[in-house]
Each structure stands twice: as C-alpha cells, then as structure tokens.
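Novice: My questions concern the predicted model and sequence given below.
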Amino acid sequence: MSSRLSLNQGTVRTATLAEALDACVEVGVESIGVWRDRVEPIGLDEAARRLSDSGLRLSSLCRAVFVTAPEGPERRAAIDENHRAIDETATLYAAAAAGSTAMLVMVAGPLAPGERDLAAARGRVRDAIGELESHARDAGVRLALEPLHPMFAADRSVVSTLGTALDLVEPFPKETVGVIVDTFHLWWDAQLAADIARAGREGRVASYQVSDWITPVPSDLMLARGMMGDGHIDFATITRSVAATGFDGDVEVEIFNQEIWDSPYVDVVRLMRERYDALIEPYLRSDES
C-alpha cells in the first residue's frame, strides 16, 4: 500500500524542503511534489542534493508562472521564468530516485486587467506552450496544464475544465505536454468521466492530484480543500476513471487548508497516508473487483 502516494508540498505549506522530506521518510511516503518557492531559499543545487539524499522520487515541480499576459515585457519575463522552471525541473529529476517524473505544473493565469475575452486569454496559453515545448522536449520535461475550478477563471486560471485543457494541448506532442486531473478543481463537472477517458485515449494524463471539497466554504476558496474523506468528493469513481486510462504515476495529495497547515507535519503526512490507503489506492488497482 501507499507505494504511489506523493506528498505535494502545498499540503505542508509552511514546511521547509528538508522538513517535508523528513516527514515523508518518517511516515514511509516514497515521493514528493516540490514547490519552487521551497527550493529558492536554499538554492537549486542544495535542494537537488537533499532530494537525492532522501531517496524519494520526484512527482512534479510546482509551478510555472502565469502565461496569460498580452505581448509585452510582462509576458516576455513570464516566458523567460518558465524556461528557468523547465531547467529546474530537469535538475531535480536528475537528482531524484528512480521512477521519478520530470513534470512542470502549469497553471494558466487570469484575465488581463480589464479584459473580458476568455478565448483570447486561452489562446495566449496555447501560444506560450508553443514557445516552451521544444525546450521542455530537449530537457526531458513534460509540461502539465492544470485546469482550475471556474471560480478562479477571472483571477487565477482561464482554463476551467479538463476538456478545455485538452483542446489547448492538442497541437503538441503528448510526450511533452499533458494535463492534470485534480479532484478539487474538477469533481463538479458532469463531463469529467468523458474528459478523463478522452485524456486517456490521447495519452495526456500527466498527473493525478487529490484533495476533498469541504463545506462550509471558507472566505478564501483556495482554502476549501480538505483531507480525503472530510468532504463531498466521490474518490472511488474518479480514481477508477483515471486508472482506466492506464495512468501509472504517483498520486499527489495537494491540500490548501489552514488547519492542516497549522498541524505538525508528520501528523499530516501520517493521516494523508491513512486516507490515501483507504480511499484512493484500492481503486488504482487493475484487479479491483
């Protein structure tokens, strides 16, 4: 059990990279999704060394910067930063244990100030992927576009459904550009099962991320994520759909929740493992009856 479980560092948001790695090792979690802002304080080389020493796999690097700005200095700076993020992903991947994934998470970005044209903003996402894809391919990194809940369309991501994400990545090689299935962002969508099946047919499932949707919803919707089993999401059905695509990578638990952030890191990781073993892992098995 738990062999495919990965701690996304967002779940222990206040932990240093060293603290997150230590918590995984203590609890027996074998993989971690690293955040760039946890790498920055110690530097990339030191982060790579610590990841190597931990013996953990890398499941992702989070994240690329937003790419929806219109052409101009802001957009050029974002593209340049994402080239650096690709190189960081490759460096950490090279340091991590066998079975790791060289994947850079991409969150599209918001509407530009005063903008109303969602189609144009989404087009700029596609164009940005086009600028980054060849570098990612050469570096052995897969770009993974993550759709976010539609409540974030104006200020965080103009890509709200898995179907939209698949349309945007379609022009690019599946080996280099994929999509993320995140239960928190997608559980509400009546088209989700069909879109997951499409993602499987097209070879686009790059990552599966899990957390629950809790109510009452806090004033900051970003903090409405809960530990699996504490909310309303049908993990068995979604996980079966993802498993049916042939996805065999690590499953990241990514939770933004103040109460969880305020809890001891090892306790959070231990509970995460217990809930994963009960609510996720059984439905990933091909022999599940």
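Specialist: Arrived safely, thanks for sending.

Novice: from here on, contacts and neighbour counts on C-alpha atoms
Specialist: OK.

Novice: Now do the strands in the stretch 151-289 of the chain.
Specialist: Listed in chain order, the strands of the stretch 151-289 of the chain (DSSP state E, counting those that start in this stretch) span 177-182, 205-210, 212-213, 225-226, 251-253.

Novice: Contacts for the third one next, please.
Specialist: Right, the one you point to is strand 212-213. 183-184, 224-233 (Cα atoms under 8 Å, 6 or more residues apart in numbering).

Novice: which one of the strands of the stretch 151-289 of the chain lies closest to residue 259?
Specialist: Of all the strands of the stretch 151-289 of the chain, the one in closest proximity to residue 259, counting by Cα to Cα, is strand 225-226 (9.3 Å).

Novice: could I get the strands of the stretch 151-289 of the chain as a markdown table with mean neighbour count and distance to residue 87?
Specialist: Shown next, in a markdown table, are the strands of the stretch 151-289 of the chain (neighbours: other Cα atoms under 10 Å; distance: least, Cα to Cα, whole Å):
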| stretch | mean neighbour count | distance to residue 87 |
| --- | --- | --- |
| strand 177-182 | 27 | 16 |
| strand 205-210 | 25 | 18 |
| strand 212-213 | 25 | 32 |
| strand 225-226 | 26 | 30 |
| strand 251-253 | 26 | 22 |
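
Novice: Can I get those in CSV including distance to residue 30?
Specialist: Formatted as CSV, the strands of the stretch 151-289 of the chain follow (distance: least, Cα to Cα, whole Å):
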stretch, distance to residue 30
strand 177-182, 20
strand 205-210, 16
strand 212-213, 22
strand 225-226, 22
strand 251-253, 11
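
Novice: what about versus this one:
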Amino acid sequence: MTPSSRFSINQMTVKQLSLPDLVDACVRLGVGGVGLWREPVAAYGLDAAAKLVREAGLEVTSLCRGGFFTAIDPAERAVAMADNRAAVDEAATLGTDTLVLVSGGLPAGSRDLAGARERVSEALSSLTPYAASRGVRLAIEPLHPMFASDRCVVSTLDQALTLASPFPSSQVGVVVDTYHVWWDDTAPAAVARAGAAGRIHAFQLADWVTPLPAGVLHGRGQLGDGSIDFARWHSLVEAAGYAGPIEVELFNGELWAGDGVAVLEETARRFAEVLA
C-alpha cells in the first residue's frame, strides 16, 4: 500500500465544509479516510453521520476528542468522565476504533503539573475498561509544550508512553503528530519503542511555520510550507511498524477562508509530494 493510498483528511483541515460536502468531496477525489470531530458530528446528528460515511464507503480513521481529565473538583471530574464515556460510544457508532485524547491543561490557579498528570493517569484507569468493552482504543496525543498550561500537560511521546504503559497496547496507545513532536530529539527513540509495543494508534501530519501566527492554535502550516522533514518522520513511523492511515490535521485560518474542496485537493497533492 502506497503512502498516498493511506491519506486521510482530518475534518478540521477543511472545517468550512459541511459533513455531507466533505464526504462528497472525498468520494469524488478518491480520498478513502476521514478523521472526524465530535462537535460537527453532533451538529449533523451522530446516527446520520455514521450512516453517511458508511454508505459512502469511507473509513473513519479517528474521532477527536476525548480527554480534559485534569480538573481537581470531584464534580467537574465526574462530568469529564461522563463526557469521555459518551465520546467512546460515539466512536463506536461511527465505526472507528481510535479515540484521540487531549489530556487537559492546568486547572485555574494551579501550578501542580505532576498532580495534573497523575489525574490523567487515574482517568485512564477508569476509562480504559469501558473503551475496551466498546471496541475502542484510547490514543494519547502529546501536544507541544507551549500548550501545557491550558490544553495538554502531556508534552512528549515519552510522557504519553509512560501513561499508556500500565494498560494493554491494544487498548491504550499514542498519537504521533509531527506538529507537536518534531522538535524533540528523544521522539525518534520513543517512536521506535511505541512501535515495538504496538502503541502507535494514529499518525498525523501538519507543518511548523514561522513566524508563528497570533493565534498559535490555528497556525499549523500546509505540508511543505515549514520546517518539518515529513519523509524522515514517515520513515521513522514505518520502521516502527506502523502501517495504518496517515491523517493531515491543519488548524489554519487562511485555509479555512478558502474553498474547502480546493484545500482538500491541494492537501492531497502536498501529501503525495512530501512523502514521495
């Protein structure tokens, strides 16, 4: 199977497209996989979305997102766990076995990074059996350290693997997202360890462009526009034994302002170029 045949478009890359329009464009352009997000799926209707992608013959390569486990207040943590169980159910309904988890940042007023990570571990202990019963894997996504305070206290693949290690690899693994890990000189060895343990549950691409835009969260560059050596990262993940779909997930205001189908076409073209 060639890299291009494994291309999956993450819904966020072309969020200006409605779900029906995205599905139609994928079918017309021969894109076989989509990574979906919970909010637009809910807006369209979960069962309707599942029927739409199923009848189109598309593979739902992941659902984003669960997580945000770091609240200190017991009532807030209970709400978060209920939402994560709902996310697992949604993934199962959509036919994907991969739920992406973003751990959550520091609670307001807290500076206890270690405590926040411990609460992530406790949440995984609670959620993993439920996800396993629904046939859904939990994929922990480390985010770049600039997001540690407000979005994700898991910043490296090593940290994600430590959190995953108490659980079977078939149930808890990691996301390798180039945007978040390209800078880390320990990441290649972590990719190899993750692959050897069967814990690479998703592989995502986005480029790092400078200068960073004012809204850093929405600054993921189109493939080939920035600093990341995608061929190298592809080789690392392949050598680790990963043979699954490869999602392109771009948060980019300029792309969102353009024609969604044209963005999808360009992304597929860039994907083939950078992994050639």
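Specialist: That came through, no problem. It should be emphasised that the depicted structure is a prediction, and the values quoted were computed from it without experimental measurement.

Novice: List the TM-score for the superposed pair.
Specialist: TM-score of the superposed chains, computed with TM-score structural alignment, normalised by the length of the second structure, equals 0.97; 274 aligned residues with a Cα RMSD of 1.0 Å.

Novice: closest one to residue 23 of the first structure among the strands of the stretch 151-289 of the first structure?
Specialist: Smallest distance to residue 23 of the first structure across those (Cα to Cα): 14.1 Å, for strand 251-253.

Novice: In the second structure, what range does the closest one match?
Specialist: Under TM-score structural alignment, strand 251-253 of the first structure corresponds to residues 246-248 of the second structure.

Novice: Mind telling me what residue 4 of the first structure corresponds to in the second structure?
Specialist: Residue 4 of the first structure maps onto residue 6 in the second structure, by TM-score structural alignment.

Novice: swap that for residue 22 of the first structure, sorry
Specialist: Here residue 22 of the first structure is matched to residue 24 in the second structure, going by TM-score structural alignment.

Novice: for that match, what are its contacts?
Specialist: Residue 24 of the second structure neighbours (Cα under 8 Å, 6+ apart): none.

Novice: Surely it is in a helix?
Specialist: Yes - counting by DSSP: H, G, I helix; E, B strand; the rest coil, residue 24 of the second structure is part of a helix.

Novice: The nearest residue to residue 3 of the first structure once chain neighbours are set aside and residue 242 of the first structure: what is the separation?
Specialist: In this structure, residue 3 of the first structure finds its nearest non-sequential neighbour in residue 30, 6.6 Å apart by Cα to Cα, 6 or more residues apart in numbering. To residue 242 of the first structure, residue 30 of the first structure is 21 Å away according to Cα to Cα, to the nearest Å.

Novice: Centroid-nearest residue for the second structure?
Specialist: For the second structure, the residue nearest the mean C-alpha position is residue 100 (5.1 Å; Cα atoms, centre = their mean).

Novice: Of the contacts of strand 212-213 of the first structure, keep whichever come out buried.
Specialist: With burial judged by 16 or more other Cα atoms under 10 Å, the buried subset of the contacts of strand 212-213 of the first structure is 183-184, 224-229, 231, 233.

Novice: farthest-separated two in those?
Specialist: Longest span within these, Cα to Cα: 224 and 229, 13.5 Å.

Novice: hmm, back to that, what's the mean deviation for the match of strand 251-253 of the first structure versus the first structure?
Specialist: With mean Cα distance after the TM-score superposition for the first structure, stretch 246-248 of the second structure departs from the first structure by a mean of 0.3 Å once superposed.

Novice: where do the strands sit along the stretch 1-150 of the first structure?
Specialist: With DSSP E, counting those that start in this stretch as the criterion, the stretch 1-150 of the first structure has strands at 5-8, 31-35, 57-62, 103-106, 142-145.

Novice: show me what contacts the equivalent of residue 81 of the first structure over in the second structure?
Specialist: Applying TM-score structural alignment, one finds that residue 81 of the first structure aligns to residue 83 in the second structure. Shown in contact with residue 83 of the second structure (Cα under 8 Å, 6+ apart): residue 66.

Novice: how close does residue 83 of the second structure get to residue 90 of the second structure?
Specialist: In this view, residue 83 of the second structure and residue 90 of the second structure are 10 Å apart by Cα to Cα.

Novice: list the residues that contact both of the two?
Specialist: Shared contacts of residue 83 of the second structure and residue 90 (Cα under 8 Å, 6+ apart): none.

Novice: And for residue 153 of the second structure, the neighbour number?
Specialist: Neighbour count for residue 153 of the second structure, taken as other Cα atoms under 10 Å: 28.
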